[in-house]
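Participant: the following comprises the amino acid sequence and a computationally predicted model.
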Amino acid sequence: MTVVNETHSPASAKGRVEPTTSAGEASTLPELDEAVTGCRACPRLVSWRERVAEEKRAAFRDQEYWGRPVPGFGPSDASLALVGLAPAAHGANRTGRMFTGDRSGEVLYRALFDVGLASAPHSESAGDGLRLYGTRITAPVRCAPPANKPTPAERDTCSPWLAREFELLRPTLRVVVVLGGYGWQALLAVLAAGGWEVPRPKPRFGHGARATLRDPAGAELVLLGCYHVSQQNTFTGRLTPEMLRAVLGRAKEAAGVG
């Protein structure tokens, strides 16, 4: 198992980054992560993420926002993946790391640390030295969307990045924790297109839901559902730290991490 402390710089590729072509050309996860950061395929999302990065929130007015698509975070040989929804406008869109710099991230990384999947309980910035153990965090949509609601077309345009990420993780990936129903549906579509056999009827999302997918060679991939770590869920008690730790603990054991 590789432990990686990842930071990302702006994409160096020149010209238009087209998701299907650029994702398919990436032969490693670092190459894919670099290509993701140069994507401008969705005009509405590009306009929003850059506007937020320019106007900023008052509390962060002295900081330079990332303002680009956010790549996945974690080692290239992860056996466990977490799939969310999209970067937060003043969280990952500011820091350049998934679930970093906002209240949702505070809850998530605390739980990852508590169950032994992260080296520290807080994720402040892409250069803070935080490491994930056998775990990678990603999302179906890589740009911060207005009102946290990407359109179906934006989700589909972005899907080649997630599809290629899972292809590159395939040799080691065993378990996926999906945070929320949006990610659940998006991931099932990506996996089905990638050759995984999705059970029929299609597994429904729910906290604690479990589904096992198989590929033609007989390999298995376990999906575990978990309520999203949004403030709406954590502030109301719909998702408690104990509930989150329980799901992550089951995922860690099933993935054989540690």
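Facilitator: Sure, I can see it. Numbers count the residues shown, from 1 in each chain.
Participant: C-alpha from now on. contacts and neighbour counts both.
Facilitator: Fine.
Participant: neighbours of Q232, just the number please.
Facilitator: Number of residues near Q232 (other C-alpha atoms under 10 Å) recorded here: 12.
Participant: in what element of secondary structure is it found?
Facilitator: Element membership for Q232 (DSSP states H and E) is helix 231-236.
Participant: now for the helix or strand that comes right after that helix, which elements pack on it?
Facilitator: Per DSSP H and E, the first helix or strand lying C-terminal to helix 231-236 is helix 241-255. Under the contact criterion of 3 or more C-alpha pairs under 8 Å, 6 or more residues apart in numbering; DSSP states H and E, helix 241-255 touches strand 80-83, helix 103-114, strand 175-179, strand 220-226.
Participant: give me the contact list for the last one.
Facilitator: Put plainly, it is strand 220-226. Applying C-alpha atoms under 8 Å, 6 or more residues apart in numbering, the contact partners of strand 220-226 are 173-180, 184, 205-214, 244, 247, 251.
Participant: residue closest to the middle of the protein?
Facilitator: Geometric centre of the chain, nearest residue: T138, 1.5 Å, by C-alpha atoms, centre = their mean.
Participant: wait, what's in contact with the nearest residue to it once chain neighbours are set aside?
Facilitator: Once flanking residues are discounted, T138 sits nearest to G72: 4.5 Å by C-alpha to C-alpha, 6 or more residues apart in numbering. Residues in contact with G72 (C-alpha under 8 Å, 6+ apart) are D33, R97, M98, R136, I137, T138, A139.
Participant: so which of those belong to strands?
Facilitator: Using DSSP state E, the subset of the contacts of G72 located in strands is R136, I137, T138.
Participant: and for the first one, the neighbour number?
Facilitator: Read that as R136. Counted with other C-alpha under 10 Å, the neighbours of R136 add up to 24.
Participant: now it: closest residue in space, sequence neighbours ignored.
Facilitator: Of all residues not flanking R136 in the chain, G74 sits nearest, at 4.1 Å (C-alpha to C-alpha, 6+ apart).
Participant: could you check how far the closest residue to S230 other than its chain neighbours is from A92?
Facilitator: Excluding its sequence neighbours, the residue lying closest to S230 (C-alpha to C-alpha, 6+ apart) is S104, at 5.3 Å. Noted for S104: a distance of 11 Å to A92, by C-alpha to C-alpha, to the nearest Å.
Participant: another one to put next to it:
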Amino acid sequence: MNNSSDSNAEAKKNCQLCPRLVDYRHANRTEHPDWFNGAVPSFGQENAEVLIVGLAPGVTGANRTGRPFTGDWAGDLLYATLAKFNLSKGQYDRRTDDGLRLKKVMITNAVRCVPPQNKPTPAEIKTCRPFLTARLNTLPHLKVILALGKIAHDSTIAALGLRLKDYPFGHANRHDIPVDETMTRPPVIFDSYHCSRYNTNTRRLTPEMFENVFEKICAELN
């Protein structure tokens, strides 16, 4: 598994920063001691040109397996789409030992620990944001950020020190980041509705809509 291990960009597995999330992890650990049950690290390559930012680990997905978007429906759709656009190699199989590799892509989450009902509080999102900021700063070749859902979008905008009112979330929106002294070529941000089962079941997000965003991302890379 081509995980990143940068100490500033990754929370410790047994992170203690958010008491409610710690308690929820402990409850899951008691009920499912064989699950990962910790702060889930980013997955991908340090030379990533694309950073995909999700919301948080799913309780039976990444919280169980220890790899972002691995083990639930959201991952089924995301990894199938990455494969379709030649952004991964190997076969995704809902397991961390499936041999899957990403190609110049990294996947992370705005919140690294699983929240109850998949709903982190504003304080928990803010507390976890330094890890996202640090992760952004470790990717010198970054060209595109894909935010999956409004929480991921808002946290990414804040991590970049930008004002939310200037960068409204909307499916398939594209946002240019202004150049500053630390960026010779700042990445662009694309938005998508989150690839959750709820969004796909309600048709808020269809596979075709999701693929359309990746078409735009690939055009940006080229």
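Facilitator: Okay, I see it. Everything numeric here is computed off the predicted structure, so don't read it as measured data.
Participant: where does the TM-score land?
Facilitator: TM-score of the superposed chains, computed with TM-score structural alignment, normalised by the length of the second structure, equals 0.92; 219 aligned residues with a C-alpha RMSD of 1.9 Å.
Participant: ok, the residue nearest to R136 of the first structure to G127 of the first structure distance?
Facilitator: Relative to G127 of the first structure, G74 of the first structure is positioned 13 Å away (C-alpha to C-alpha).
Participant: need the overlap of contacts for those two.
Facilitator: Overlap of the contact sets of G74 of the first structure and G127 (by C-alpha under 8 Å, 6+ apart) consists of E6.
Participant: who has more neighbours out of those two?
Facilitator: Taking other C-alpha under 10 Å, G74 of the first structure and G127 do not tie; G74 has more neighbours (27 against 14).
Participant: surely that one touches L29?
Facilitator: No: at 9.7 Å, G74 of the first structure and L29 do not qualify as touching, with contact defined as C-alpha atoms under 8 Å.
Participant: show me what L132 of the first structure lines up with in the second structure.
Facilitator: Mapped onto the second structure by TM-score structural alignment, L132 of the first structure lines up with L102.
Participant: grab the nearest non-local neighbour of that match.
Facilitator: Excluding the flanking residues, the one nearest L102 of the second structure by C-alpha to C-alpha, 6+ apart is S88, at 4.1 Å.
Participant: OK, contacts around the aligned residue in the first structure for the one you found?
Facilitator: Using TM-score structural alignment as the criterion, S88 of the second structure maps onto A118 of the first structure. By C-alpha under 8 Å, 6+ apart, the contact set of A118 of the first structure is Y109, L112, L130, R131, L132, Y133.
Participant: same deal with V46 of the first structure?
Facilitator: R40, R68, C143.
Participant: so for P199 of the first structure, which of the helices and strands packed on helix 241-255 of the first structure sits nearest?
Facilitator: With C-alpha to C-alpha, the closest approach to P199 of the first structure among those belongs to strand 220-226: 11.7 Å.
Participant: report the inter-axis angle for the closest one versus helix 241-255.
Facilitator: 180 degrees (axes from the mean of the first three to the mean of the last three C-alpha atoms, to 10 degrees).
Participant: about what we covered before: the second structure: which residue goes with the residue nearest to T138 of the first structure?
Facilitator: G72 of the first structure maps onto S42 in the second structure, by TM-score structural alignment.
Participant: number of nearby residues for the corresponding residue of the first structure for T121 of the second structure?
Facilitator: Using TM-score structural alignment, the partner of T121 of the second structure in the first structure is T151. The tally of other residues near T151 of the first structure (other C-alpha under 10 Å) stands at 14.
Participant: ok, now H32 of the second structure?
Facilitator: 13.
Participant: tell me which residue of the second structure lines up with V36 of the first structure.
Facilitator: Checking TM-score structural alignment: V36 of the first structure goes with K12.
Participant: surely that match meets A39?
Facilitator: Yes: using C-alpha under 8 Å, K12 of the second structure is in contact with A39, at 6.5 Å.
Participant: out of these two, which sits in the busier spot?
Facilitator: More neighbours surround A39 than the other of K12 of the second structure and A39, with 26 against 15 (other C-alpha under 10 Å).
Participant: check the gap between that one and E181 of the second structure for me.
Facilitator: Look at A39 of the second structure and E181 of the second structure: by C-alpha to C-alpha, they are 32 Å apart.
Participant: now swap in N3 of the second structure and tell me
Facilitator: For N3 of the second structure, the distance to E181 of the second structure (C-alpha to C-alpha) stands at 29 Å.
Participant: ok, the two, which is more surrounded?
Facilitator: It is N3, of N3 of the second structure and E181, that has more neighbours when counted by other C-alpha under 10 Å, with 15 against 5.
Participant: number of nearby residues for E55 of the first structure?
Facilitator: By other C-alpha under 10 Å, neighbour count at E55 of the first structure equals 11.
Participant: which position in the second structure aligns with it?
Facilitator: Taking TM-score structural alignment, the alignment pairs E55 of the first structure with E31 from the second structure.
Participant: for E220 of the first structure, same thing?
Facilitator: That one, E220 of the first structure, aligns with P186 by TM-score structural alignment.
Participant: what of P160 of the first structure?
Facilitator: Under TM-score structural alignment, P160 of the first structure pairs with P130 in the second structure.
Participant: residues contacting the host helix or strand of its match, please?
Facilitator: Using DSSP H and E, P130 of the second structure sits in helix 122-137. Residues outside helix 122-137 of the second structure that contact it (C-alpha under 8 Å, 6+ apart) are 8-11, 17-18, 108-112, 155-156, 159-160.
Participant: among those residues, which ones are buried?
Facilitator: Neighbour counting with 16 or more other C-alpha atoms under 10 Å marks A9, E10, A11, T108, N109, A110, V111, R112, S155, T156, A159 as buried within the contacts of helix 122-137 of the second structure.
Participant: JSON lines please, covering those and showing distance to F190 of the second structure.
Facilitator: Written out in JSON lines, the entries for these read as follows (distance: C-alpha to C-alpha, whole Å):
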{"residue": "A9", "distance to F190 of the second structure": "22"}
{"residue": "E10", "distance to F190 of the second structure": "23"}
{"residue": "A11", "distance to F190 of the second structure": "25"}
{"residue": "T108", "distance to F190 of the second structure": "15"}
{"residue": "N109", "distance to F190 of the second structure": "15"}
{"residue": "A110", "distance to F190 of the second structure": "15"}
{"residue": "V111", "distance to F190 of the second structure": "19"}
{"residue": "R112", "distance to F190 of the second structure": "21"}
{"residue": "S155", "distance to F190 of the second structure": "14"}
{"residue": "T156", "distance to F190 of the second structure": "11"}
{"residue": "A159", "distance to F190 of the second structure": "15"}
